[in-house]
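1. Need coordinates for the following:
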Amino acid sequence: MTTNPGDGLSLAPLDPAPTQPAPAAASSHVARTCPRCHYTRQASDTAPAWQCPRCAVVYDKATPRPRARAGHDEEDDTQPVPLDPRRARASAGLPWAWIALGSAVLAGAALLGWKWNGERQRSAQQEQRAASDSRAADVSQARAVQDGRARIDALEHQWRMGEGAQALPAVRALADEGEPRAMVLLGSMLLGGSSYRNAIGQPLDPAEALQWLERAARAGDATAAVRLGGLYERGEHVPRQPSLAENWYLRAARQGDGAGLYSLGMLYARGADPVSQRPVPAWMLLTLAERASRGAPVRDALLTEQHYPSSARAGLVRLKDKLHPSDIAEAERLADAWKPGQPLGF
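-> Here you go, the predicted structure:
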């Protein structure tokens, strides 16, 4: 077939397309580069073709790692594995859990503090009530003692006015109730007489009187102890026993009773077998008795005149010639150091 040169077309058969060589069979080794760790597979790798031999990630699901920043010589091959979303949510919730726990602890501490403060207030209120009750009891007891003493004083006045027979039943009733002052008054009435006049129309019983005085003295009444000591020192209604008188005087003197101090001091100043003279203790006791008489100038009406502590000054004057000034100074020092309730030291 001829062609017209002017047509620019050719009727010559086209050359067949060059034959491309058939692709070779896929090799068992594919040189892939991991998009995550950038590891290039080697022929010796035994991992599956879809898995990176180094990081074991699936090629098609791996995300490329960011390249190293400028200035870094090498890339870091140990990138952190992305957190599980559930773990991320749990981690995000941790601060709130701690806040809740802290709030619970603070609330518990506040509750404990409130309870402790309430207990302290209740304890303080109980102590105040107890103190108030104690003061009320003390006031009530003091009022009862005062009322009882006023009643006994009235009965004593009735006795001294010559109405002992009329007053005796009431005095005995109070003594039976355990009132020490009533016991002393009853003993004085049964002994008969007073510093003013003798009892009228009243039976005397010295033996019973001694029993009441001893009972009162053993209960701690200093006046009863002095009355008993005087009876034994002078031998009135009982055999004379100066040593027993000393014991009863000591009971009263240790309490700081002026009459007891004076009576014991005068016993030591005079001496009475088997009680020897003891001038230094006598000066100490008379000094204390003189100070006590200044503090309580009113005489106890149930004491006899032989036991009035107001006579202590006269006893010191009589005793002064028997003592050296150094002995007097020592006796004064002992008197200054002694307090009621303490042993007398001799």
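2. going forward, measure contacts and count neighbours with C-alpha atoms only.
-> Will do.
3. Against Ala109, how distant is Ala137?
-> 41 Å (Cα to Cα, to the nearest Å).
4. in terms of contact, does Pro180 touch Arg218 like I think?
-> No - between Pro180 and Arg218 there is no contact under Cα atoms under 8 Å: 9.6 Å.
5. In this protein, which helix is the longest?
-> helix 85-160 (DSSP state H).
6. Remind me what that helix packs against, helices and strands.
-> helix 164-176, helix 180-191 (3 or more Cα pairs under 8 Å, 6 or more residues apart in numbering; DSSP states H and E).
7. looking at those helices, which is buried most?
-> The highest mean neighbour count among the helices and strands packed on helix 85-160, using mean count of other Cα atoms under 10 Å, belongs to helix 180-191: a mean of 25.
8. same for that helix, what does it pack against?
-> For helix 180-191, the elements it packs on are helix 85-160, helix 164-176, helix 206-218, judged by 3+ Cα pairs under 8 Å, 6+ apart.
9. Now distance to Leu267 too, for the ones you listed, in CSV please.
-> Below are these laid out as CSV (distance: least, Cα to Cα, whole Å):
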stretch, distance to Leu267
helix 85-160, 29
helix 164-176, 30
helix 206-218, 19
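10. one more to put side by side:
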Amino acid sequence: MDRIAMADTNRQFVIAELPKGKLGPEHFRMIESGVPSPSDGQVLVRVRYFALDAAMRAWMLGPTYRAALTAGQMMAGTALAEVVHSKAAGLVVGDLVFGETGWQEYSVLSAQQLTKLPQADPVTYLLNVYGTAGLTAYFGLLEVGKVENGDTVIVSAAAGAVGSIVGQIAKIKGCRVVGIAGGKAKCDMLTVDLGFDAAVDYKAGPLFPAVQAASNGGVDVYFDNVGGDFFEAVLFNMKQGGRLVACGAVSAYDTDPSKAPQAVRGVPAWFTARRLTLRGFIVSDFYAGGARERAIAELRGWVESGQLKVREDIVDGFENLPAALIGLLAGNNIGKRLVRAA
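-> Down below sits the predicted model:
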């Protein structure tokens, strides 16, 4: 990785105001400050790539698995960064690290707040298939969904970072896989490039009959990244003993937080009749005891053997962070959306 010279200023994005509807560029403001200096036990890092996720919009709605974001606060987010000044044991200039940097070019963090990363080619895979996206797909499908050979698996937002990996892991495990995505181009990519058995274009018509036809007899595992109408359409196509994996609910993120979510009709009776299970999770639930490292090793093996293809959507320029997140929420990406800072 080429080294880059340090700048004199540190650009940051703060939340100008919390959105009351869809997120727009007016909700962010760029400011500049001096580049901070590390104290003992800390390092100064310069971000190389920012990772974007739909859940970042949910942080503006209220507390989730993290504290809610507020107006005037620097926009939160994780990134792959390079150490440019170290006062911490175990980290030296040039090391690659992962951490919660926020939306700023330079950040001072303690060694305990950072994960030292290995080399990878391309380096962006450390934020993608070997990072949160790949691990979320891996643990969500295998540990939460308890997928088995011969299962029919449906995944929503299937052309996105997590969904595209979920479907491919399910194929590796001997499943029949159906992806839900928006538009013919994305659906063709799923079936032609990634090996999904079928794809449902949610923009083409009613979801329930399309899911019913594509599932070919019912669904064993549903990996849900969207919620809302998508959840309902698949729920009532589940087989007896089916497992529903609640990973995300992007359909509810970019909305007015004052409006209560619509309830899914008939849930208790249907769950009872079909003996269904629904479980939510966050990926760090499964990191203990070396499981994270073992998962990365298996993911790496699948990538290197060609069984798992990686899709990335890289936007250039720190100044384009807001537009990149807004586009992600609109479904403009295929695969993991990253912003190259420099």
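11. For the two chains, what TM-score is obtained?
-> The TM-score (TM-score structural alignment, normalised by the length of the second structure) is 0.25; 140 aligned residues with a Cα RMSD of 6.6 Å.
12. and the helices and strands packed on helix 85-160 of the first structure as JSON lines, adding distance to Ala131 of the first structure?
-> Listed next are those as JSON lines, based on distance: least, Cα to Cα, whole Å:
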{"stretch": "helix 164-176", "distance to Ala131 of the first structure": "31"}
{"stretch": "helix 180-191", "distance to Ala131 of the first structure": "28"}
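13. Determine which of the helices and strands packed on helix 180-191 of the first structure approaches Ala259 of the first structure most closely.
-> Judged by Cα to Cα, the one of these that comes nearest to Ala259 of the first structure is helix 206-218, at 13.7 Å.
14. got the angle between the closest one and helix 164-176?
-> Helix 206-218 of the first structure and helix 164-176 are oriented at 40 degrees to each other (axes from the mean of the first three to the mean of the last three Cα atoms, to 10 degrees).
15. ok, and what's touching helix 206-218 of the first structure?
-> 180-181, 183-184, 186-191, 223-225, 227-228, 237 (Cα atoms under 8 Å, 6 or more residues apart in numbering).
16. Out of these, the closest to Thr287 of the first structure would be?
-> Once Cα to Cα is applied, the member of those that ends up nearest Thr287 of the first structure is Thr223, at 19.5 Å.
17. ok, the closest one touching Ala252?
-> Yes - with contacts counted by Cα under 8 Å, Thr223 of the first structure reaches Ala252, the gap being 7.4 Å.
18. Stretch 324-337 of the second structure: end-to-end distance?
-> End-to-end distance (Cα to Cα), stretch 324-337 of the second structure: 8 Å.
19. quick one on the thing from earlier: among the helices and strands packed on helix 180-191 of the first structure, which comes closest to Ala269 of the first structure?
-> The nearest among those, by Cα to Cα, is helix 206-218 at 24.1 Å.
20. After the closest one, which helix or strand is next? Please name it.
-> helix 222-234 (DSSP states H and E).
21. so what's Ala209 of the first structure closest to, chain neighbours aside?
-> Excluding the flanking residues, the one nearest Ala209 of the first structure by Cα to Cα, 6 or more residues apart in numbering is Gly187, at 4.0 Å.
22. And the one you found, how far from Val280 of the first structure?
-> Relative to Val280 of the first structure, Gly187 of the first structure is positioned 34 Å away (Cα to Cα).
23. Let me know the helix or strand that Ile296 of the second structure is in.
-> Ile296 of the second structure belongs to helix 291-305, assigned by DSSP H and E.
24. which strands and helices sit next to that helix?
-> Using 3+ Cα pairs under 8 Å, 6+ apart: helix 291-305 of the second structure touches helix 132-139.
25. Run a quick neighbour tally on Trp98 of the first structure.
-> When neighbours are counted by other Cα atoms under 10 Å, Trp98 of the first structure registers 11.
26. repeat for Thr287 of the first structure
-> Neighbour tally, Thr287 of the first structure, other Cα under 10 Å: 23.
27. Look up which helix or strand it falls in, please.
-> Using DSSP H and E, Thr287 of the first structure falls in helix 279-295.
28. Give me the buried positions along that helix.
-> For helix 279-295 of the first structure, the neighbour count (16 or more other Cα atoms under 10 Å) marks 279-293 as buried.
29. Where does Leu250 of the first structure sit: helix, strand or coil?
-> helix (DSSP: H, G, I helix; E, B strand; the rest coil).
30. now that we're looking at Gly99 of the second structure, which residues does it contact?
-> By Cα under 8 Å, 6+ apart, the neighbours of Gly99 of the second structure are 78-81, 113-115.
31. Quick check: strands, which of those are part of them?
-> If you go by DSSP state E, the contacts of Gly99 of the second structure have 78-81, 114-115 in strands.
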